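Engineer: sequence unknown, structure follows:
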């Protein structure tokens, strides 16, 4: 698995228009809690189906994209935050210690 850098409005539009699942991980590079959530998630991310694109957003570098994501998917901004998108709609919104690859897999396979 690997991260896809999320840094343009066009990418957000593609995620919104995509069929199937996409995952967005919103990360603050200045926050130790965000770093721990990211590391914990990456320990188990191999359980996520390989055909699920994993987008990584650096909130510090791309605050505008974070605001666009919140507006597009009608979610409250948090950091760290994981959004599971299915067919253009946010179906799972996790933040801080609730971020779990296991819960994401359960949502995808349910």
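Structural biologist: It's in. None of these values were measured; they are calculated from a predicted model. Numbering: from 1, shown residues only.
Engineer: Please count neighbours and contacts with C-alpha atoms only from this point.
Structural biologist: OK.
Engineer: which stretches of this protein form strands?
Structural biologist: Secondary structure of the chain (DSSP state E): strands located at 4-5, 21-27, 54-58, 81-86, 89-95.
Engineer: for the third one, packing partners?
Structural biologist: Of the remaining helices and strands, those touching strand 54-58 by 3 or more Cα pairs under 8 Å, 6 or more residues apart in numbering; DSSP states H and E are strand 4-5, strand 21-27.
Engineer: separation between residue 69 and residue 78?
Structural biologist: Noted for residue 69: a distance of 11 Å to residue 78, by Cα to Cα, to the nearest Å.
Engineer: And these two? Which one has more around it.
Structural biologist: residue 69 (22 against 16; other Cα atoms under 10 Å).
Engineer: Put this next to the previous one:
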């Protein structure tokens, strides 16, 4: 898992990775902490996929950029699956589990 903090880092990631997961994570929310743990556990079991995240409090411009560019309402926590520079799937809050992440990969 790699933490991204800038729009520039994200744009490079988007161009270099045809498919990857991304998590918007709040450092102060217990729901977000639970989602982060699910995301991290799933990432450890699926090393063939790329996983990135941001901390909303530290990277608000990037978080807003993603919401505006891909027209996905900002939520935190929020998991997104990017495929060919588009959002193929997203979920938020308690819907971010290892099971839902696995189903997103299968779709």
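Structural biologist: Received the coordinates, thanks. These numbers were taken from a predicted model, which means no experiment stands behind them.
Engineer: Any chance of a markdown table for the helices and strands packed on strand 54-58 of the first structure, columns mean neighbour count and distance to residue 15 of the first structure?
Structural biologist: Output for these, formatted as a markdown table (neighbours: other Cα atoms under 10 Å; distance: least, Cα to Cα, whole Å):
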| stretch | mean neighbour count | distance to residue 15 of the first structure |
| --- | --- | --- |
| strand 4-5 | 13 | 12 |
| strand 21-27 | 23 | 7 |
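Engineer: can you put the ones you listed in JSON lines and add distance to residue 73 of the first structure?
Structural biologist: Shown next, in JSON lines, are these (distance: least, Cα to Cα, whole Å):
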{"stretch": "strand 4-5", "distance to residue 73 of the first structure": "18"}
{"stretch": "strand 21-27", "distance to residue 73 of the first structure": "11"}
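Engineer: do you know which of those lies nearest residue 36 of the first structure?
Structural biologist: strand 21-27 (10.3 Å; Cα to Cα).
Engineer: Measure the mean distance from that closest one to the second structure post-superposition.
Structural biologist: Compared with the second structure after fitting, strand 21-27 of the first structure has a mean deviation of 0.8 Å; criterion: mean Cα distance after the TM-score superposition for the first structure.
Engineer: Give me the range in the second structure that that strand lines up against.
Structural biologist: The alignment of strand 21-27 of the first structure onto the second structure (TM-score structural alignment) spans residues 19-25.
Engineer: Without its sequence neighbours, what residue ends up closest to residue 73 of the second structure?
Structural biologist: Nearest non-adjacent residue to residue 73 of the second structure, counting by Cα to Cα, 6 or more residues apart in numbering: residue 67, 5.6 Å away.
Engineer: who's in contact with the counterpart of residue 107 of the first structure in the second structure?
Structural biologist: Taking TM-score structural alignment, residue 107 of the first structure has residue 104 as its aligned residue in the second structure. Counting by Cα atoms under 8 Å, 6 or more residues apart in numbering, residue 104 of the second structure makes contact with 81, 89.
Engineer: What distance do you get for residue 104 of the second structure to residue 90 of the second structure?
Structural biologist: 8 Å.
Engineer: okay, and the common contacts of those two?
Structural biologist: Listed as contacting both residue 104 of the second structure and residue 90 by Cα under 8 Å, 6+ apart are residue 81.
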